[in-house]
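**Q** Got a sequence here, can you model it:
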Amino acid sequence: MLALAASAPSVLAGEADALPPSVANAMAQASPQAIMEYRRKLQEYQAARDAFEQDASAYWSAIADKRRGRNAKRRDRVQISLDDYVLQQPPVYEGPKRPVNPAPEEEGGKPPRPPKTIPVVSDLVRAAAEQFQFTPQRPSSEVEFKRAYARYARAAGLTPEQAVRVYSFETGGTGNYDVQAGIEHGGKRAISTAMGYNQLLTTNTVELLAEQGHEFVRDLTARVAATQGPARKAMEHKLAVLKKMVAFTRTVPDDWSAHQRLADTPQGWACHAMVLDIDIGPMLQTHKLLTSVIFARNKGYTRPLSAAELEMMNLTGDGTGLDMVTMPQAMREQVPTTNFFQRSGYERNPVAIRHNTVAKLLAITNERMDSNSNKPGARELAAAF
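**A** This next block holds a predicted model:
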């Protein structure tokens, strides 16, 4: 017994040495008093958060109610007024921060959910090969893709000002045709599937193929007919694959949520690889913006959209964006940006939070477009037009 007791401290010391320093420190510092203080602060924090959440929920419910009211007025062709918007800024949490637990977390329970995989270019290309036996035809140079985009965009009805300034805003004025959100300006990790000049998400690609695929097939069919020699066989294969992809995207209802589910599959990743193709990529990038132009026109908005207005529709969706576009300047100065977002989207958008009225958001968008339009990629795209 004496020998066991004598050896115990050294064994325990050895175990403590084996613990990670953060856990060992927490064990040493987590006195009963520290734990009691933590629990007291946690209660204060939770009470403050609960009060804030009550205010925030009421605010965002009012935002949703006003939006429904505006939609109803538009259906009935009734004039929208300032009273149809929430004019207060959202509540801001100003209570205590969540306290740090002084004791190490207990082991056990469910393992943390692994982070969602965000596919990058190599994943998309691999998916295209595996799912459709197809490899996107990449451009020989960046300027080749810019010229292809400029030709298609101009013929489809986009103006150089719209295309170049939106590109400047979305990519910082330097993005290549395969630029991906997070992997630019020295970034190492993709933060979304947004890719290319107008930052299409996988869901954007699936939706465009579903809704505009007939136009893509028509245009590519004409190109196949004009192609001679060995290149024609490759173009015929590309056309066959495009038809299969369009058919795949139409296996679900024409609905964003349904398209989102398709996009997050190997076949959806394969479809997104078409953003990289010298023929299909410019079509997708163009129609990402053109659908907004056509939407505005169909709603009776005949004045050409400025690039900043087009970006608002690109950012918030066509219906919501058009709400901002058609708003008189005097109202733009007063209406908070919250009126055009869901809560989760707004809280992840520091630009909309910082520039918190429609007028301010449009102003900062124009300012960034002005600045980035002077960068090399933007100048190269402008020259391609």
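**Q** hey, let's count contacts and neighbours off CA atoms from now on
**A** Fine.
**Q** Give me the longest helix you can find in this protein.
**A** Assignment by DSSP state H gives helix 32-75 as the longest helix of the chain.
**Q** what helix or strand does residue 111 sit in?
**A** Per DSSP states H and E: residue 111 is located in neither a helix nor a strand.
**Q** What number of residues are in the vicinity of it?
**A** 7 (other Cα atoms under 10 Å).
**Q** same for the helix or strand following the longest helix of the chain, what does it pack against?
**A** Sequence-wise, the next helix or strand downstream of helix 32-75 (DSSP H and E) is helix 121-132. Contacts defined by 3 or more Cα pairs under 8 Å, 6 or more residues apart in numbering; DSSP states H and E place helix 121-132 against helix 266-272.
**Q** To compare with the earlier structure, here is another sequence to fold:
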Amino acid sequence: MRSRVIRRCHQIVVGALLLAPLADVSEGAAAPATPADAMAQAAAPAAIADYRRKLNAYQEARAAFEQEAGAYWNAIADKRRIRSAKRRSHQSITLDDYVLARPPLYEGPHRPINPEPEEGPAPRQRKHIPVVADFLKAAAEQFQFAPQRPRTEIDFKRAYARVAQAYGLTKEQAVRVYSFETGGNGNHDMQSGLSTSRPGSRAISTAIGYNQLLTTNSVELLAEQGDDILRALGEKAARLSGPQRAAMERKIAAIKRMVAYAHSMPDTWSAHEKLADTPKGWAIHALVLDIDVGPLLQTHKLLTSIIFARNKGYARPLTAAELEMMNLTGDGTGLDMVTMPPAMRERVPTANFFQRQGYERNPVAIRHDTVAKLLAVTDARMDSNSAKPGARDLAAAF
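**A** You can find the predicted model right below:
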């Protein structure tokens, strides 16, 4: 609609120019006014004075808020460091180890619009977010690999269910996390932000699949679980023969090259994130689409959180909502919420588990502002989405 309005305005302006009489171009005639000149002439002294008064009020209010917010988020970081130190020394975590106040929200005046023309920074270019076509192209070019896509979505769900069960994930964990991450109807190649029901929709991240793995997730999983993935593929190849075995062996050879490349980088999230934003990283992400490797990556993404909790002494099985908290916020932060007694969950604000920028961009965390409320809304969304056809199909696959 906006483009139509712009085109319509453009047509009106052009029409007005065509109908206007020719300007006097004789010597001494004034040059036509530019838009900036027109704005400057239109900005009356009273409007400029009012703008400066409002701007001063805005700057004062914003500075006061920034001072209050800075102190709050510094306290959040300090408490987080205290909790980490206490966990390392096996001390109990108490309510005193969290900030129990809600974060301040800016409620002052908005920045006023300057009636005078001003030079602004050049518009920031939108960063290209690669999509499935980019991942497939990179896989072919970088590793001469094409993922084996499922004939039907049910085939992929059955493959995922077999792998998830074999590695110890429960039906409830797998189905409810899928329901939350995909809305209960996602396909194996579903990408965050893209929807066939919304023409013109744009990818908002590289997250793909049943558990919405990012490119960095795929690189990290291949670096850390690549040997296990190759072992599982080797066992499958041993049960095949003829052309099917030959195709599997070619797949294994390509994945060995990917694993070797992932191993060549430092085993840190930052290094994996840097690799993930390259054609080779995009190529590795294409593995999520493969009917043999995709289920292994999806399963390992959840399994690493379960193993992390177990290694930290948390023996009780994780609920799907608890597992999702670890999936969303990272294992360490998620476990902080998961291990919290129910009475504390009712009182501890969700802000304790976010960086400021992430929190202020997360309306769900702001609206459901305690750990108990955040877990409850996650469970409620899982309940609702589990009734949708895709979730029912995945449940049946188990």
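**Q** one step back: after superposing, tell me the mean distance of the longest helix of the first structure to the second structure.
**A** Taken over the aligned residues, the distance from helix 32-75 of the first structure to the second structure averages 1.4 Å (mean Cα distance after the TM-score superposition for the first structure).
**Q** And residue 192 of the first structure? What does it align with in the second structure?
**A** Taking TM-score structural alignment, the alignment pairs residue 192 of the first structure with residue 205 from the second structure.
**Q** Excluding chain neighbours, what is closest to that match?
**A** The shortest distance from residue 205 of the second structure to any non-neighbouring residue, by Cα to Cα, 6 or more residues apart in numbering, is to residue 192 (5.8 Å).
**Q** counterpart of the one you found in the first structure?
**A** Per TM-score structural alignment, the equivalent position to residue 192 of the second structure in the first structure is residue 181.
**Q** How many residues are close by its match?
**A** Neighbours of residue 181 of the first structure using other Cα under 10 Å come to 23.
**Q** which residues touch it?
**A** Applying Cα atoms under 8 Å, 6 or more residues apart in numbering, we find residue 181 of the first structure in contact with 190, 191, 192, 193, 194, 195, 199.
**Q** if I look at the second one, how far off is residue 127 of the first structure?
**A** Think residue 191 of the first structure. Going from residue 191 of the first structure to residue 127 of the first structure by Cα to Cα, to the nearest Å gives 19 Å.
**Q** Equivalent analysis for the fifth one, please.
**A** Here residue 194 of the first structure is placed at a distance of 17 Å from residue 127 of the first structure (Cα to Cα).
**Q** secondary structure class for the spatially most central residue of the second structure?
**A** For the second structure, the residue nearest the mean C-alpha position is residue 205 (5.7 Å; Cα atoms, centre = their mean). Following DSSP: H, G, I helix; E, B strand; the rest coil, we place residue 205 of the second structure in the coil state.
**Q** pretty sure it contacts residue 194?
**A** No - contact between residue 205 of the second structure and residue 194 fails when scored by Cα atoms under 8 Å: they sit 9.5 Å apart.
**Q** Now do the same contact list for the aligned residue in the second structure for residue 314 of the first structure.
**A** In the second structure, the residue matched to residue 314 of the first structure (TM-score structural alignment) is residue 327. By Cα under 8 Å, 6+ apart, the contact list for residue 327 of the second structure reads 301, 302, 305, 334.
**Q** Aligned counterpart of the first one in the first structure, please.
**A** Residue-level alignment of residue 301 of the second structure against the first structure, with TM-score structural alignment as criterion, gives residue 288.
**Q** Give me the neighbour count for its match.
**A** Counted with other Cα under 10 Å, residue 288 of the first structure comes out at 19.
**Q** which residues touch the helix or strand harbouring it?
**A** Using DSSP H and E, residue 288 of the first structure sits within helix 280-298. Under the contact criterion Cα under 8 Å, 6+ apart, helix 280-298 of the first structure has outside partners 145, 148-149, 152-153, 156-158, 196-198, 200, 204-205, 208, 212, 216, 274-275, 302, 305, 310, 313-314, 318, 322.
**Q** what does stretch 274-287 of the second structure give?
**A** With Cα under 8 Å, 6+ apart as the test, stretch 274-287 of the second structure has contacts from 130, 132, 134-140, 142-143, 147, 214-216, 218-219, 258, 293-294.
**Q** so that stretch matches what in the first structure?
**A** Residues 261-274 of the first structure are the counterpart of stretch 274-287 of the second structure, counting by TM-score structural alignment.
**Q** what does residue 87 of the second structure align to in the first structure?
**A** Under the alignment (TM-score structural alignment), residue 87 of the second structure pairs with residue 74 in the first structure.
**Q** same check, this time on residue 129 of the second structure
**A** Under the alignment by TM-score structural alignment, residue 129 of the second structure pairs with residue 118 in the first structure.
**Q** My read is that its match contacts residue 191, right?
**A** Yes - counting by Cα under 8 Å, residue 191 is a contact partner of residue 118 of the first structure at 7.3 Å.
**Q** more crowded one of the two?
**A** More crowded of residue 118 of the first structure and residue 191, by other Cα under 10 Å: residue 191, with 15 against 12.
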